[in-house]
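Novice: Build me a model from this:
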Amino acid sequence: MPGIMLIDGNSLGFAAQSTSKLTAGEMEVQAIFHFLKSLRITLLGYSGFKPIVLWDGRSWRYDHFAGYKAKRKEDPKAIAEKERYKAQKPWIARATRTLGVNQMMAINWEADDLAGLLTSKARSRGDSVVLISGDKDWLQLVEPGVLWFDPIREVKITYRDFQTQTGYVNGRAFLQGKALKGDSSDCIPGVGGIGDKAAPILLEKFGSVEKFWAAAETPGFELPEELARYRKKLTEFCAPEGRDRFAFNMMLMDLKTAERPKPERLTLDKGAFDRAAFRSICEDLSFHSLLRDLDNFCAAFNNNQRDKDNEAA
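Specialist: Sure thing, here's the model as predicted:
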């Protein structure tokens, strides 16, 4: 086995939910159908990698920042769509299990945190890692031996083309840039108005926020010409309040932070390939196109099960 494939379950699931509506009886089923298709395509694209679907628990970040993802609770349409997706999640988990794919969750961690933990462990063993997600937060984990692939937009980013694709030299710089800019989707404010334009320049010129602070404390320090227009904002950033805001954002955003709590009720749901059980699910949900080509659809998962059996032997 060349390594592991870490799959962001809700990233694939929400994307699948937003496709054309499918129903079985009164329940929407498009999230289930397209999740399974995306899962199969991903396995075929990275054959030999051991897949693990990672699911979100209730994030520990809510306990540190009351405004975390607050706007997502204000849109009635988004809330209703989320509820329709949640109704399908048990079916997704059940189908994934019958296809022989492992799943993991901790009740106080997001899938992002699990990805950070498992990536670190895999790299310490010398294993390669494929990150499957549309969530760009996972880009901070890219390094030699780790690549990120968004199956929805069909975008792949490796450490070799990281700067070309992201504007940052590596994953750590990407993380620090994000901490400077903030994250509107998670309702995390930025630091002193340092936005999309200033953050990449600062990190390109100085290498890291810490090196910028050190340089700014040097007698006779002058900002590079490209940053001169941001002088006031960067001066404020060097003050204690700016440093504290940056440190707080890093704590929330760093997927390898030592400040997060230990995972609670960490569970590994081990999948076992069961063609008959998967066929029954497809029949219950009226997935006729999968049933017509069931052997071909299942082949990618059956091969994955054989790899697992060979490892066990």
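Novice: only C-alpha atoms for contact and neighbour calcs from this point on.
Specialist: Fine.
Novice: Could you pull out the helices in the stretch 101-250 of the chain for me?
Specialist: 111-125, 162-166, 171-181, 198-206, 209-216, 231-238, 240-253 (DSSP state H, counting those that start in this stretch).
Novice: List the buried residues of the longest one.
Specialist: Of all the residues in helix 111-125, those buried under the rule 16 or more other C-alpha atoms under 10 Å are 111-116, 118-120, 122-123.
Novice: State the pair within these that is farthest apart.
Specialist: Across the buried residues of helix 111-125, the longest distance by C-alpha to C-alpha is 18.0 Å; it joins Ala111 and Arg123.
Novice: Name the residues of stretch 291-306 that are buried.
Specialist: Using 16+ other C-alpha under 10 Å as the test for burial, stretch 291-306 gives 291, 297-298, 300-305.
Novice: Nearest to Arg275 among those residues?
Specialist: Once C-alpha to C-alpha is applied, the member of the buried residues of stretch 291-306 that ends up nearest Arg275 is Cys298, at 7.5 Å.
Novice: Need the contact partners of the helix or strand harbouring that closest one.
Specialist: Following DSSP states H and E, one finds Cys298 within helix 294-312. If you take C-alpha atoms under 8 Å, 6 or more residues apart in numbering as the criterion, helix 294-312 is touched by 1, 40, 43-44, 48, 50, 99-101, 272-273, 275, 279, 290.
Novice: Including distance to Pro144 and neighbour count, could those go into CSV?
Specialist: Below are those laid out as CSV (distance: C-alpha to C-alpha, whole Å; neighbours: other C-alpha atoms under 10 Å):
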residue, distance to Pro144, neighbour count
Met1, 18, 12
Arg40, 26, 17
Leu43, 21, 18
Leu44, 22, 16
Gly48, 19, 16
Lys50, 18, 21
Leu99, 30, 25
Gly100, 29, 22
Val101, 26, 24
Ala272, 31, 19
Phe273, 32, 21
Arg275, 37, 17
Arg279, 40, 18
Leu290, 37, 18
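Novice: quick one, strands of the protein?
Specialist: Using DSSP state E, the strands of the chain run over 3-8, 23-24, 27-28, 50-54, 102-105, 128-132, 146-150, 155-157, 267-269.
Novice: Redo those as JSON lines? Include distance to Cys238.
Specialist: Listed next are the strands of the chain as JSON lines, based on distance: least, C-alpha to C-alpha, whole Å:
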{"stretch": "strand 3-8", "distance to Cys238": "36"}
{"stretch": "strand 23-24", "distance to Cys238": "55"}
{"stretch": "strand 27-28", "distance to Cys238": "51"}
{"stretch": "strand 50-54", "distance to Cys238": "38"}
{"stretch": "strand 102-105", "distance to Cys238": "39"}
{"stretch": "strand 128-132", "distance to Cys238": "35"}
{"stretch": "strand 146-150", "distance to Cys238": "33"}
{"stretch": "strand 155-157", "distance to Cys238": "32"}
{"stretch": "strand 267-269", "distance to Cys238": "43"}
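Novice: Go through these and name the closest to Gln163.
Specialist: strand 155-157 (9.5 Å).
Novice: Give the buried residues for the closest one.
Specialist: The neighbour-count check on strand 155-157 (16+ other C-alpha under 10 Å) flags 156-157 as buried.
Novice: how about this one, so we can line them up?
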Amino acid sequence: MSSPLVLLDSASLYFRSFFALPESMTAPNGMPVNAVRGFAGMIAQVITERKPARLVACLDADWRPEFRVAAIPSYKAQRVADPAANAEEVPDTLTPQVPVILDLLDALGIATAQAQGYEADDVIGTLAHHESQAPVEVITGDRDLFQCVRETPTPVRVVYVGRGWSKAEVVGPDEIAAKYGLPAEGLAYADMAVLRGDPSDGLPGIAGIGEKTAAKLITKFGSLRALLDAAAAGDKEVPPKVRAAFEHSAEYLANAPRVVRVATDVECEWTGDPVLPREVDTARVEALRDEWNLGSAVDRLLKAVQG
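Specialist: Below is the predicted model of the structure:
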């Protein structure tokens, strides 16, 4: 099998790095750089262990897109720090680290991709959907991206790092089927997530329907659309309590799929070069390393990028 296209869910990874490493890791000016160091170290591990032919750091151009908020106003509402600016609540000591991360990616020539009005998930969904040559691996701590897994035309896997890189799980259609009892391909996971909901994203789900019940219903009927049609037609295979819950949550059910499903057709804005390995402006990278006291994590990443 050819070397994969690796897609990094960047914000997910640097948030996790921030909380995993101590803020005592600081630059000479006293600013914490724990997220930068952790993120750099993780990318180095990804390149070394997954051996991608291409690597893309996918970014949020809009962490809470208007089209999702219009569909479900509660979407990520609990994370809003400044409603007027639609600004996300981010730890004060993480915010100044993000520009350093972007500078480091730029110095290394690591490709970034974002799409105006969309989240990194949508960029990942689009790049994975349209890849027709190589296998795809999505590196993330977000289960929402399980909906991207597939076998054809090229396999897409999620390398789930929710418990850290040392406990990373490679999730494909077989793992989705085994863990959730869902059909092994495509939108079944997203359909289940609509019913289950996700309080961390402000998605209420359907009252009385947890993950197991949602998975059983989607598996029985094949898709959310088929399930809703059966409920509307009074199909006796849909329990009365479920039909009543659907009627009570009709507006949510009409809008939630647009929120939960990742886009697969966004227009990406690019920087850098996804192809690995390659030559890098070593002096510039080392200057950033020394300026911010990023240590051996950057050395490992530089070596990994250069092959």
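Novice: still on that earlier bit, from the buried residues of helix 111-125 of the first structure, which is closest to Gly145 of the first structure?
Specialist: Arg123 (7.5 Å).
Novice: Surely the closest one touches Glu143?
Specialist: No. In this structure Arg123 of the first structure lies outside contact range of Glu143 using C-alpha atoms under 8 Å: 9.6 Å.
Novice: Are there residues contacting both of those two? Which ones?
Specialist: By C-alpha under 8 Å, 6+ apart, Arg123 of the first structure and Glu143 have no common neighbours.
Novice: what about the aligned residue in the second structure for Trp109 of the first structure, how many residues close to it?
Specialist: Counting by TM-score structural alignment, Trp109 of the first structure corresponds to Tyr118 in the second structure. Neighbourhood size, Tyr118 of the second structure [other C-alpha atoms under 10 Å]: 24.
Novice: Can you tell me the closest non-neighbouring residue to Tyr118 of the second structure?
Specialist: Asp62 (5.2 Å; C-alpha to C-alpha, 6 or more residues apart in numbering).
Novice: in the second structure, which helix has the most residues?
Specialist: In terms of residue count, the longest helix belonging to the second structure (DSSP state H) is helix 34-50.
Novice: okay, and that helix goes to which residues in the first structure?
Specialist: The alignment of helix 34-50 of the second structure onto the first structure (TM-score structural alignment) spans residues 30-46.
Novice: Give me the buried stretch members for the matching stretch, please.
Specialist: For stretch 30-46 of the first structure, a neighbour-count test (16+ other C-alpha under 10 Å) marks 30-36, 38-40, 42-44 as buried.
Novice: what sits against the nearest residue to Trp292 of the second structure once chain neighbours are set aside?
Specialist: Counting by C-alpha to C-alpha, 6+ apart, Trp292 of the second structure lies nearest to Ala27, which is 4.5 Å off, once chain neighbours are set aside. Ala27 of the second structure makes contact with 33, 291-294, according to C-alpha under 8 Å, 6+ apart.
Novice: 10 Å instead?
Specialist: Going by C-alpha atoms under 10 Å, 6 or more residues apart in numbering, Ala27 of the second structure touches 33-34, 289-294.
Novice: ok, now how distant is it from Val90 of the second structure?
Specialist: Remark: distance between Ala27 of the second structure and Val90 of the second structure (C-alpha to C-alpha, to the nearest Å) = 20 Å.
Novice: re earlier: looking at the buried residues of stretch 291-306 of the first structure, spot the one nearest Met251 of the first structure.
Specialist: Nearest to Met251 of the first structure, judged by C-alpha to C-alpha, of those is Asn304 at 36.4 Å.
Novice: now stretch 210-219 of the second structure, how far from the centre of its chain.
Specialist: 23 Å (C-alpha atoms, centre = their mean, to the nearest Å).
Novice: what span of the first structure lines up against that stretch?
Specialist: Against the first structure, stretch 210-219 of the second structure falls on residues 195-204 (TM-score structural alignment).
Novice: contacts for the matching stretch?
Specialist: So stretch 195-204 of the first structure is contacted by 166-169, 173-174, 176-182, 193-194, 207-212, 223-224, 226-227, 229-230, 233-234 (C-alpha under 10 Å, 6+ apart).
Novice: which of the residues you listed are buried?
Specialist: Buried members of the contacts of stretch 195-204 of the first structure, scored by 16+ other C-alpha under 10 Å, are 167-169, 173-174, 176-182, 193-194, 207, 209, 212, 223, 227, 234.
Novice: how about the helices of the stretch 101-250 of the first structure, which one is nearest Ile188 of the first structure?
Specialist: Proximity to Ile188 of the first structure (C-alpha to C-alpha) singles out helix 240-253 among the helices of the stretch 101-250 of the first structure, at 7.4 Å.
Novice: Buried residues in that closest one, which are they?
Specialist: Applying 16+ other C-alpha under 10 Å to helix 240-253 of the first structure flags 242-243, 245-246, 249-253 as buried.
Novice: Redo these as JSON lines? Include distance to Ile92 of the first structure.
Specialist: Below are those laid out as JSON lines (distance: C-alpha to C-alpha, whole Å):
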{"residue": "Gly242", "distance to Ile92 of the first structure": "43"}
{"residue": "Arg243", "distance to Ile92 of the first structure": "43"}
{"residue": "Arg245", "distance to Ile92 of the first structure": "39"}
{"residue": "Phe246", "distance to Ile92 of the first structure": "38"}
{"residue": "Asn249", "distance to Ile92 of the first structure": "33"}
{"residue": "Met250", "distance to Ile92 of the first structure": "33"}
{"residue": "Met251", "distance to Ile92 of the first structure": "32"}
{"residue": "Leu252", "distance to Ile92 of the first structure": "29"}
{"residue": "Met253", "distance to Ile92 of the first structure": "28"}
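Novice: residues touching Gln45 of the second structure, list them.
Specialist: 39, 51, 165, 297, 300-301, 304.
Novice: Tell me the one of those nearest Glu137 of the second structure?
Specialist: Taking C-alpha to C-alpha as the measure, Glu137 of the second structure lies nearest Lys51 of these, at 10.7 Å.
Novice: Determine the number of other residues adjacent to the aligned partner of Gly126 of the first structure in the second structure.
Specialist: Mapped onto the second structure by TM-score structural alignment, Gly126 of the first structure lines up with Gln133. If you count neighbours by other C-alpha under 10 Å, Gln133 of the second structure ends up with 12.
Novice: what do you get for the one 4 residues further on?
Specialist: Other residues within reach of Glu137 of the second structure, judged by other C-alpha under 10 Å, total 27.
Novice: The one 3 residues further on now?
Specialist: Neighbour count of Thr140 of the second structure, defined by other C-alpha under 10 Å: 24.
Novice: Who's the closest spatial neighbour of Gly167 of the first structure, skipping the chain neighbours?
Specialist: Closest residue in space to Gly167 of the first structure, ignoring its immediate chain neighbours: Pro200 at 6.5 Å, by C-alpha to C-alpha, 6+ apart.
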